[in-house]
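In: structure of the sequence below:
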Amino acid sequence: MLVWFVLISIRVLKKWRPIIFRRLEKMQEKPVWVTWGERNKETFLLNIAASVIGIIYIMVVTCQGMVVSKLSTYTFFSQGLAYLFKIEVAKQNESEAQAQNLVRIRGDEAFQYVTPGHEDSTLIDYARDEFKNISKYVLSNNPAVCVVSGERGIGTTTFLKQLLHKVKNATPIYLNCPYAGYSELIQEFAEQLGLERDAGEIQILTHLRKSEESYLIALDNGQRLVKPMVGGLTGLIKFTNLLRRSKKNHRAILAVEKASWRFVDRARGERLLFDWVTFLPRWNEQQVAELLESRINQGEDNRVSFEGLVVPKQWDHENISEEERARKGFYRILWHYADGNPTVSLRFFRLSLRRNKNDESVVVRLFRAPESQELESMPKPMLAVLRSIVQLEVASQEELSECTQLSHAEVLGTLRYFQSRGYIEWNEDKAKISDHWFRHITNVLHRQHLLVK
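Out: Down below sits the predicted model:
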């Protein structure tokens, strides 16, 4: 019986041997005992042991890939992998950068290789559940006022425009709230309704009540109606009341950045009641990778190469080429650093482009993320100024003084300090968080429990 079993096993191994070693040939970075098996796959008697070794190795790698793939669906595991991965790549690239003649591509030239978004850009499948939930209210025939909240750059504008494009039973109106706030918003609202620009609230309300058609009004950047101070909800309350007093089947969806929504949620009480509030989630690794891939210029004159970007082995990226492995690994690093923010991912992708002086080719190398120990140990009043700028989006010296209860001189000194370190930029006479420092600053404020991302 035993002899019969051994003979059958040997015959099965002989039949499967070509398939086993074809599979092994496609695998990279194999251990010594597997390479020994490959060398002896045709050696008499030893080929039996070689086949067994091949089967064991294939089973181990397959099970390992399945486990890692399953665990990668959990954000904490993927974030941990990406963090360790980034450290290893940074070590390798630091020594490589010294040996190669590479210069960073700066300014608008980077957009020739990683293109900006436009109306015909590829739409990534994102926030499907949130879209369905809010559609039940704003795409129905009943009046509703809903709120969608998300971090700056998460894709709120695209989310709103998708809703407007889908509506069939109402006239869509898109409003981008001006920095000046409620007064200018009312003027733009009047224009969109076909009224004179200087028409006031009464004329707008009369038009909405008498209109035979329903409107779906999408207000983008609604946080510009909010100031994190006593009485800071006045603009938002006025606009919401105007919509509710129309007494028709008009629907509205207001987009408010998450940094400001926390203040709105705490301060509104019973004065601001919404039919539905939804929060846009962070993008997962696959969504960010699809977005980055769709933005790479496919033209021959603007080719971007990942060749030479040395990355460590990843268990969930086995049988792929070195360049493809580098590409996927780099996307994982971008996703991890951006914390699921697509706009931040795209920005640092462009900061990772390098031109080789020798052959003018454009390659990708790991970006250098901004770091500052000063921010971690900064006094709370200075951090409060940063938080107010994040919440206000753009903030004047007077507004910051009112929001933080600091004197004008203290605010001015703090702003000069921030400007000298590149933390802020100026939009006319108002301060704005620098795009380059946005993620690092919000991370610090989040760790200090001053901001919810």
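
In: every contact and neighbour count from this point should use C-alpha atoms.
Out: OK.

In: tell me how many other residues surround residue 431.
Out: When neighbours are counted by other Cα atoms under 10 Å, residue 431 registers 24.

In: chain center to the helix or strand where it lies, what's the gap?
Out: Per DSSP states H and E: residue 431 is located in strand 430-433. Its chain's C-alpha centre and that of strand 430-433 lie 21 Å apart, by Cα atoms, centre = their mean, to the nearest Å.

In: what's the first helix or strand after it?
Out: Past strand 430-433, the next helix or strand by DSSP H and E is helix 438-447.

In: list the buried residues of that following helix.
Out: For helix 438-447, burial by neighbour count (16 or more other Cα atoms under 10 Å) applies to 438, 439, 440, 441, 442, 443, 444, 445.

In: wait, what's in contact with residue 24?
Out: 54, 58 (Cα atoms under 8 Å, 6 or more residues apart in numbering).

In: residue ranges of the helices in the stretch 1-150 of the chain, please?
Out: 2-25, 32-39, 46-71, 75-99, 128-138 (DSSP state H, counting those that start in this stretch).

In: again with the stretch 301-450 of the chain
Out: Using DSSP H, counting those that start in this stretch, helices in the stretch 301-450 of the chain cover 322-338, 342-350, 373-376, 380-392, 397-404, 408-420, 438-447.

In: here's the other one to compare against:
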Amino acid sequence: MGTASVRSTLAGSGRTLTPLILALYLCLYLLPNLTLTEVKAANKPAGAASEITIDQSAKASLPAPAESTEGDDSQDALEQWAAALTKLKEDIQMGRSEPEAADQFYLELNEALGLKRQQLRQALGSTSPYPRDERQPPTTSKDSADPEKNEIETAPQHDGEAARPAPPSIEQLKSDMDSLYELRVSALSIVTADFRARILGTGLVGVRSLKEEIDFLYLTLNYHRHMLPKAGKQLTERFLSAPLPFFFKTIQLTIVIVVFVIWRRWAFEGLPKLRNHLLAIKPRKQIHVSLARLIWYVNRVRLPIEIFLFLTVALSILGLRQELISSLLLTKAQYILMTWFAVSLINAIAAKRLERLDRASAKIRLRTVWVVAVWLLVTGLLVDISEDFTGKATMHEWAWMVGYLLAFPLLGVLLHWWRPEIYEELENYPQSTPLTEKILQHKTGFEGYFWSALGAILLLIDGVRLIALKTVTTTEEGRSFIANLSRIEALRASERRKKITSGEPISRHLRELLYEVDGRLVESAGLEALEKMVGLARRRQQGEALIVAERGGGKSQLFARLEQRLEDKMVLLDCPPGGGKALLIEFASALDLDATDLSPETVTNRIAEGRISAVGIDNFHRLARPAMGGQQEIDEMIALIRKVKAELFWFLGFDWAAWQYISRVRANRLFVQEIIQLPLWSEAQIEELIEHRCHHAGIEPDFSELILPRHFEDSSFDTLEDQNRNGFFRILWNASDGNPVVALQLWMECIRVAEDGTILVSLPKLPSTVDFEDASITVLLILRVIAQSGYASQQEIIDSLRFPGPDVAGALHLAESNEWIEYVDGRYRLSWKWFRTVTRVLARQNLLVRRTLVV
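Out: Below you'll find the predicted structure:
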């Protein structure tokens, strides 16, 4: 705190605080008078710590600033005190002085400050109830009653005699007192911890220090009251010498007042009308609803904002923003206005939800908000005012203490109001625990306050947990993190309880029903990509778009939905594993053309005849192989596509793993208009898919046997089964990384059939990666080739890696025996059971770029 800033804040008129300060001052005056620097060795008991003494050895090592008298230069004395404090700080920091030296310096400085206060009090002619400092020599003696002696002392001096120095002015005394007080506050920061605790505490020493600070504040207020006539005279002289600025400020202030009044009158009816006008707009858009909601909130909280803006502008016009009045009015008014604004905003938010509260709860909530707001306001004002006027000293600490003490009766009042609500909430608590049962057993009597406080803490912790949980789970990263924690904790809990889900695995027939496509689609999955593809196809322009998705990510379903939307104006193909020749045969068959005469001209003519607007080729990546020259068939097919001169849009589907490889080796040749990457499925979409398949299979799973960590789950569900259901699908979504087919495969492994036919659900668990991670690099590279190709034969793997045939054959046999891969139509592909585990391990080994929920 700088000298100028502290002095300006200390120099407040503060007439409204005078009665309160006088009352507190008179009360403290009745307490024992303790002089900090007095040592009463005769009456002091052994070990007593209520008085602070001066160690003479430490005192002798202190710098000795000169004591200033009426004839001394007070500025020099202040500079000596400041220099002594600076040197003491450096000495303590460098270890040249003991910390106790700061205690002695503080006592001497406080003594000098007391003398300066006494001088200012005498100069003001004050009748302060503060006792005369015994260390100040009396200004009169018994000899002063002799009128003859007084007459001699007041007689004019001879011309040759030196003139007595004039006493310091009131302004000089006030400035000196402020400077010494600033040094006192600064010295308090370097004293020992024990000494500081006594000065700021509530013992006799602390009371004495508080009385001194109140006396300092009293003298400050008395000084400004004494200077009011002089300030008024100066203001009158300024007005008479330059009246135009006064008139200009008056006009500006009048305009501000008029605008403020006009706005207040208009806003009373204008804001509701404006809100109703926005809500009446048809068709109503989200921006209209948001603006209407904003206007409603503004109308509920505008009054404190209006007053704050008015005070800010008015003080700026008057030129008082940097003056003391700004500190007293604007700065202190901020606490009141901010508290008012916060209460109004909370009330406005609560008003939106009153339909879920009964009338009694609404009243209690409103009273609670007001009481807590008043407590915060009083505490904040006390602390801020004490810091502004007396710095961070004893009065500042006592202000905090008053705020803390007021919190205890406030807590008792709040518990008295909320006890019925607390017990009612605990009775309806969805998860009964021994603690909640213990709390419910103590509803009456004085001990009921303690147990109700414990119940309130429990409910508050649960409420904060739910708020944090909802905040975290608003993003996919947060949901994935919570799902991981839930899965780990659930597995640990199951192992501790040795909980094994009873029942038999589901039958093969039931698996086929669950995997069978019944025509019911998850409409929200890939909807944005579908609309973009429909728009591209209906533009009737030539172009290409690549559709990229992870295997099982809904790419084929998206092509089927696109064909349905375009009706008979689309040709849909699925690239076979046989290569480019097999694809050309299927393409010619779809257009009723001869595969041996498939030229760009014939394709163009047939497209025009059939008015076809789009061609979709799913799994287009099967034309490529991760080997030298393995992209030749892709290049040939792309060349044919671009030679077809028709208003036709081509959609080419790629698996994510294959696309990561092809885009790197063919980045300079794949010039396409759009690359559409399908997002991974959300938790809700995975749940909807499982519900569709269970409905098709005619089963109703039971989630009641699951053991999930409650602290990671939302406890607002009506039943434990609903809560388990919500937590299970979050874990399933995380385990599958948003892949619907992987999620469906995991779901089949999670359900078992009990003896009574009930479908029981257990936790999803991916296969262990222990054995897989110990596999040789040869096996890992072969698995990468299969993942990037989708399907790969043994010879294609040999051509890609240039490995010896026996090595490749042995690795394929190992992978197939462990069910990592499966053999389909002469080629190998990753099995669905191990698909997610294999891709995760390859990604950890930097052999594959895997799509994840968290980017």
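
In: the strand holding residue 431 of the first structure vs the second structure, mean deviation?
Out: In the superposition with the second structure, the average deviation recorded for strand 430-433 of the first structure is 1.6 Å (mean Cα distance after the TM-score superposition for the first structure).

In: in the second structure, what range does that strand match?
Out: The counterpart of strand 430-433 of the first structure in the second structure, counting by TM-score structural alignment, spans residues 827-830.

In: which parts of that stretch are buried?
Out: Neighbour counts over stretch 827-830 of the second structure (16+ other Cα under 10 Å) mark 827, 828, 829, 830 as buried.

In: make CSV out of the helices of the stretch 1-150 of the first structure and add distance to residue 371 of the first structure.
Out: Output for the helices of the stretch 1-150 of the first structure, formatted as CSV (distance: least, Cα to Cα, whole Å):
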stretch, distance to residue 371 of the first structure
helix 2-25, 43
helix 32-39, 42
helix 46-71, 30
helix 75-99, 14
helix 128-138, 34
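
In: tell me which of these lies nearest to residue 298 of the first structure.
Out: helix 75-99 (25.5 Å; Cα to Cα).

In: can I get the helices of the stretch 301-450 of the first structure in JSON lines with distance to residue 76 of the first structure?
Out: JSON lines is the format used below for the helices of the stretch 301-450 of the first structure (distance: least, Cα to Cα, whole Å):
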{"stretch": "helix 322-338", "distance to residue 76 of the first structure": "10"}
{"stretch": "helix 342-350", "distance to residue 76 of the first structure": "18"}
{"stretch": "helix 373-376", "distance to residue 76 of the first structure": "23"}
{"stretch": "helix 380-392", "distance to residue 76 of the first structure": "26"}
{"stretch": "helix 397-404", "distance to residue 76 of the first structure": "35"}
{"stretch": "helix 408-420", "distance to residue 76 of the first structure": "33"}
{"stretch": "helix 438-447", "distance to residue 76 of the first structure": "16"}
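
In: right, so of these, which gets closest to residue 197 of the first structure?
Out: Closest of these to residue 197 of the first structure is helix 380-392, at 25.8 Å (criterion: Cα to Cα).

In: and for the closest one, what's in contact with it?
Out: Helix 380-392 of the first structure is contacted by residues 223-224, 226-228, 257, 259-260, 375, 395, 400, 403-404, 406, 411, 414, 431-433, 445, 450-451 when judged by Cα under 8 Å, 6+ apart.

In: drop anything exposed from the residues you listed.
Out: Here, 16+ other Cα under 10 Å leaves 223-224, 226-228, 257, 259-260, 395, 400, 403-404, 406, 411, 414, 431-433, 445, 450-451 buried among those.

In: so what's the residue in the second structure that residue 304 of the first structure lines up against closest to, chain neighbours aside?
Out: Here residue 304 of the first structure is matched to residue 701 in the second structure, going by TM-score structural alignment. Nearest residue to residue 701 of the second structure, sequence neighbours excluded (Cα to Cα, 6 or more residues apart in numbering): residue 759, at 4.8 Å.

In: contacts only, for the one you found.
Out: By Cα under 8 Å, 6+ apart, the neighbours of residue 759 of the second structure are 699, 700, 701, 702, 751, 752, 753.

In: need these in a markdown table with neighbour count and distance to residue 472 of the second structure, can you?
Out: Putting the contacts of residue 759 of the second structure into a markdown table (neighbours: other Cα atoms under 10 Å; distance: Cα to Cα, whole Å) gives the following:
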| residue | neighbour count | distance to residue 472 of the second structure |
| --- | --- | --- |
| 699 | 15 | 33 |
| 700 | 12 | 31 |
| 701 | 16 | 28 |
| 702 | 18 | 28 |
| 751 | 23 | 29 |
| 752 | 22 | 33 |
| 753 | 18 | 35 |
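
In: and those residues, which of them are in strands?
Out: 701, 702, 751, 752, 753 (DSSP state E).

In: and of these, the nearest to residue 119 of the second structure?
Out: Closest to residue 119 of the second structure, out of all of those and judged by Cα to Cα, is residue 702, at 87.8 Å.

In: so the closest one touches residue 757, yeah?
Out: No - between residue 702 of the second structure and residue 757 there is no contact, the gap being 10.9 Å when judged by Cα atoms under 8 Å.

In: mind telling me what element the counterpart of residue 625 of the second structure in the first structure is part of?
Out: Applying TM-score structural alignment, one finds that residue 625 of the second structure aligns to residue 227 in the first structure. For residue 227 of the first structure, there is no enclosing helix or strand under DSSP H and E.

In: I'd guessed residue 227 of the first structure sits against residue 403; true?
Out: Yes - assessed by Cα under 8 Å, residue 227 of the first structure is found in contact with residue 403 at 7.4 Å.

In: shouldn't residue 691 of the second structure be within a helix?
Out: Yes - checked against DSSP: H, G, I helix; E, B strand; the rest coil, residue 691 of the second structure lies within a helix.

In: all helices for the stretch 151-300 of the second structure, in order.
Out: For the stretch 151-300 of the second structure, the helices defined by DSSP H, counting those that start in this stretch cover 170-188, 193-200, 204-241, 243-279, 286-318.
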